[in-house]
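K.L.:
predicted model and sequence below, questions to follow.
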Amino acid sequence: MDVLITLLLVAVLFAILGSGVWIGLALSGVAWISMAMFSARPAGDAMAVTIWGASSSWTLTALPLFVWMGEILFRTRLSEDMFKGLAPWLENVPGRLLHTNVIGCAIFAAVSGSSAATCATIGKMTIPELTRRGYPEDKVIGTLAGAGTLGLLIPPSIIMIVYGVSANVSIAQLFIAGIIPGILLATLFSGYIVVWALANPGLIPPATEKLSFKEKLYRSRHLLQVGLLIVLVLGAVYSPWVTPTEAAAVGVLGALVLSAAQGSLTRRTFIDSLMGATRLFCMIALILSGAQFLTLAMGYLGLPRHLAEWIGSLGLSNVMLIAVLTVFYIVLGCFLDGISMVVLTMGVIMPTVEKAGIDLIWFGIFIVLVVEMAQITPPVGFNLFVLQGMTNKQVPWIARVTLPMFFLIVAALALIYTFPDLVMWLPRSMKGTG
């Protein structure tokens, strides 16, 4: 009976999503139907209480602030300055300026938290510049699409905040746990560029400048402002006296000061950034509210408990459980955005994960990695959509040239499973000294 109910709800959900209804409303609609059909509690009362509870969480306040910070930086000359500061140091590295995609995305990810914003901001600068210098278009776009996903893994991360709220896990601990995996994934991306460049030396344009060490240091002055903001935000996040919400407020203030110092803070850019952040957060809040209501409805039906018991009865080892969940999230990522994936499935998956004895901090990083895969898988891949709008290339072509980066994320997932201390060492160390 549980299987039939689950299949019915899934069919209704996909039917509503396929009709073009907003994701948040679709989730609320399925929850309403399930409570009306299979529960004695009035659906209206449950919806009102649940949506209010989901929307009034103080921890969730960090989310719109980090979104706003990213929107402010999106409208500054940050990307141009980063290119000027990084380019001189990459002339002698195999792949040369292709690495600006990875390094630029990693740096911007540390002050943004959004994959789409990271991809768009760095892409606006690197795509025209690298294309003009003669770098292969498929590698320029493919590495950018993959590196843009670092916006989710390198803290501060919007998806980590959503997961932390959904799973009742420390957001600060999640941020700390994402540092080493973020560096690992960026290293894998750059390593791929090095290997590809060594195998295809004729496709990389020759060095255009010969700068002395002193000249390189002078060019690096362009990185000072973004470096200062990164130190400011991350220092606040990891401080024992500052909450993630207050750290996000520090980030917004720092972004405003940076924008003003660059001369790009005008009344128009301020309003545009505020409205852009408001629109994005309203969409996220609606999805969170709808998913919270659906989670409550599933709880009344007993589906999470039954699913956990069923998976537990299969006798899956932890590695098999993680493998099954990876495939599940990859398939789900073809149809839903990352935030929807997290909030829609946490109520169902979390009891199973806890029963298996998997650490919830580690599982949060696992979730971020599989959501990163969703950012570059068609038909619903946000980074693919961003690059389609910037390059006028078709999504299938962009997805094809991004495929190596997808497999590198899979490799990173295998590494953090094999060596869990890649995720857990820093949180344990910081907790032990705190």
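P.N.:
Everything's here; your move. Residues are numbered from 1 along each chain as shown.
K.L.:
going by C-alpha atoms from here, please, whenever you check contacts or count neighbours.
P.N.:
Noted.
K.L.:
center of this protein, which residue is that?
P.N.:
What sits nearest the mean C-alpha location of the chain, by CA atoms, centre = their mean, is Leu152, with 2.3 Å.
K.L.:
just the element for that one, please.
P.N.:
Under the criterion DSSP states H and E, the helix or strand holding Leu152 is helix 150-153.
K.L.:
list the contacts for Leu344?
P.N.:
Applying CA atoms under 8 Å, 6 or more residues apart in numbering to Leu344 gives the contacts 291-292, 294-295.
K.L.:
got another, please set it beside the one above:
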Amino acid sequence: MDMYAGSLAVFVLMFLFLGVGVWLFVGFLLLSVVGLMLVVGMDIPRIGAIMSQIMWRSASAWELSAIPLFILMGDIIFHTDMARRLFRGLAPWVNHIPGRLLHANIGGCTLFSAICGSSVATTATIAKITAGELRTRGYDQDLALGSLAGAGTFGLMIPPSINMIIYGVLAEVSIAKMFAAGVIPGLILASLYAGYIIVRCLINPSLAPASERAGWPERLASLIDLMPIALLILIVLGSIYLGIATPSESAAMGLAATLAMALVTRQLSLPMLVRALMSTARTSAMLLSLMAAASFMSAAMGYMHVPQDVSMAIGQLDLAPYMLILILGLFYVLLGCPLDGISMMVMSVPIVLPLVVNAGFDPIWFGVFLIVMAELGQVTPPVGFNLFVLQGMTGFSMARLSVAAFPFFLLMCAAGALFTVFPQLVTWLPNVLF
């Protein structure tokens, strides 16, 4: 077969399966099996042996055990009053800043992301509290919902991020280092969003109606409401960065603390626990089966020399490293329109990562860059999950929500460019801690 014919056949099959709406798990398996048969000429028994070995090894990876634990932790928190207390605790600290309670969206999503790990869960939980509250108080709806859609993506960046766990397994890099790498970029994104809200509200104060400012006694009293979230962050992230626990062990510790808090506050019930467990089982089964299929697809592409062919084709273009990242960024923006972040990652990492590493980029840095690209996908139609969540909770059209989220989309693009020009913003903290 011609040098690039096999790789071209693989990409044609990939977009064919996506185009006809085949489930990604099934599509990855079909792509791998058909590709190995047509391109490599491998027989079915040999394919079956490779498939069973690789998928079992992927599905039983210890690092992935953190995923259902973090998901269950987020589901239990969703059914308690922790998010409401978080909003109540933040309000006195932000109502003197231009934008006032709009900053509770940013701060709430930032803090909740540090115990949740999911963009959709972060958006849904914070929106459940703030969307109606801000509408009742007369805040501009487009700015309120846009900030929720944008800040909800922090669940992908700020550790413990499920997407970072998946990238760490796919790229074979330290998950603890990935968690550390996401801290500063996450805070930078939060600062950019807050700065944008401040500028908009200074130009047009009517976007955030004036309210009575809280005094220091009220602010200090509000710290009690922030304590549960702060304690969970200390347990989950502190145990990792102090070297006390692995990410999986810290997830178990965080889950135990969450259950204890729900029990002490008399919010833990059997029906609530059953709902959380069922939701966790569905989400975890979807993610882990996708990971297993993606691992087999990665191995199949190796047999078909797809990464080598793509690398050689791009190498012949003689692109500068930054031009390569620009092209990949545009590719991911387009890919994020029809695909969610995890699907985009598991599909592309086996092909793209060798190119990026060969161009001289750190795989930890590229993981954070890829997370930014996945965040963009959360707010771009037609498959922007954060937009879907807000549409279901508010009834607003997808078009209006997309327009509201667009400024935050641009801020994410600016952040991606900033992290590319100054990679130390990503790599400094993991290098210091580990």
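P.N.:
Received the coordinates, thanks. Note that this is a predicted model, so its numbers are computed, not measured.
K.L.:
show the contacting residues for the residue nearest to the centre of structure 1.
P.N.:
Counted by CA under 8 Å, 6+ apart, Leu152 of structure 1 has contacts 109, 113-115, 158-160, 368, 372.
K.L.:
check the mean deviation of the longest helix seen in structure 2 from structure 1.
P.N.:
Ordering each helix of structure 2 by length in residues (DSSP state H) puts helix 270-303 first. Superposing on structure 1 places helix 270-303 of structure 2 at an average distance of 1.1 Å from its equivalents, by mean CA distance after the TM-score superposition for structure 1.
K.L.:
in structure 1, what stretch matches that helix?
P.N.:
Using TM-score structural alignment, the residues of structure 1 aligned to helix 270-303 of structure 2 are 267-300.
K.L.:
report the buried residues of the matching stretch.
P.N.:
For stretch 267-300 of structure 1, a neighbour-count test (16 or more other CA atoms under 10 Å) marks 269-270, 273-274, 276-278, 281, 284-298, 300 as buried.
K.L.:
please, which helix or strand holds Ile129 of structure 2?
P.N.:
Per DSSP H and E: helix 119-136 holds Ile129 of structure 2.
K.L.:
what do you get for Ile77 of structure 2?
P.N.:
Ile77 of structure 2 belongs to helix 66-78, assigned by DSSP H and E.
K.L.:
what's that helix packed up against?
P.N.:
Using 3 or more CA pairs under 8 Å, 6 or more residues apart in numbering; DSSP states H and E, the elements in contact with helix 66-78 of structure 2 are helix 102-116, helix 119-136, helix 162-171, helix 247-264, helix 270-303.
K.L.:
so that helix matches what in structure 1?
P.N.:
Here helix 66-78 of structure 2 aligns to structure 1 at residues 62-74, judged by TM-score structural alignment.
K.L.:
ok, average deviation of the matching stretch from structure 2?
P.N.:
With mean CA distance after the TM-score superposition for structure 1, stretch 62-74 of structure 1 departs from structure 2 by a mean of 1.2 Å once superposed.
K.L.:
ok, Leu153 of structure 1 - contacts?
P.N.:
For Leu153 of structure 1, the contacting residues are 178-179, 181-182, 365, 368-369, by CA under 8 Å, 6+ apart.
K.L.:
excluding chain neighbours, what is closest to Ile161 of structure 1?
P.N.:
Ile171 (5.9 Å; CA to CA, 6 or more residues apart in numbering).
K.L.:
and the gap between the aligned residue in structure 2 for that neighbour and Ala66 of structure 2?
P.N.:
Matched to structure 2 by TM-score structural alignment, Ile171 of structure 1 sits across from Ile175. Taking CA to CA, to the nearest Å as the measure, Ile175 of structure 2 falls 11 Å from Ala66 of structure 2.
K.L.:
so what's in contact with those two at the same time?
P.N.:
With CA under 8 Å, 6+ apart, Ile175 of structure 2 and Ala66 have common neighbours Pro247.
K.L.:
which of those two has more residues huddled nearby?
P.N.:
Taking other CA atoms under 10 Å, Ile175 of structure 2 and Ala66 do not tie; Ile175 has more neighbours (24 against 19).
K.L.:
spit out the contact partners of that one.
P.N.:
164-165, 168-169, 247.
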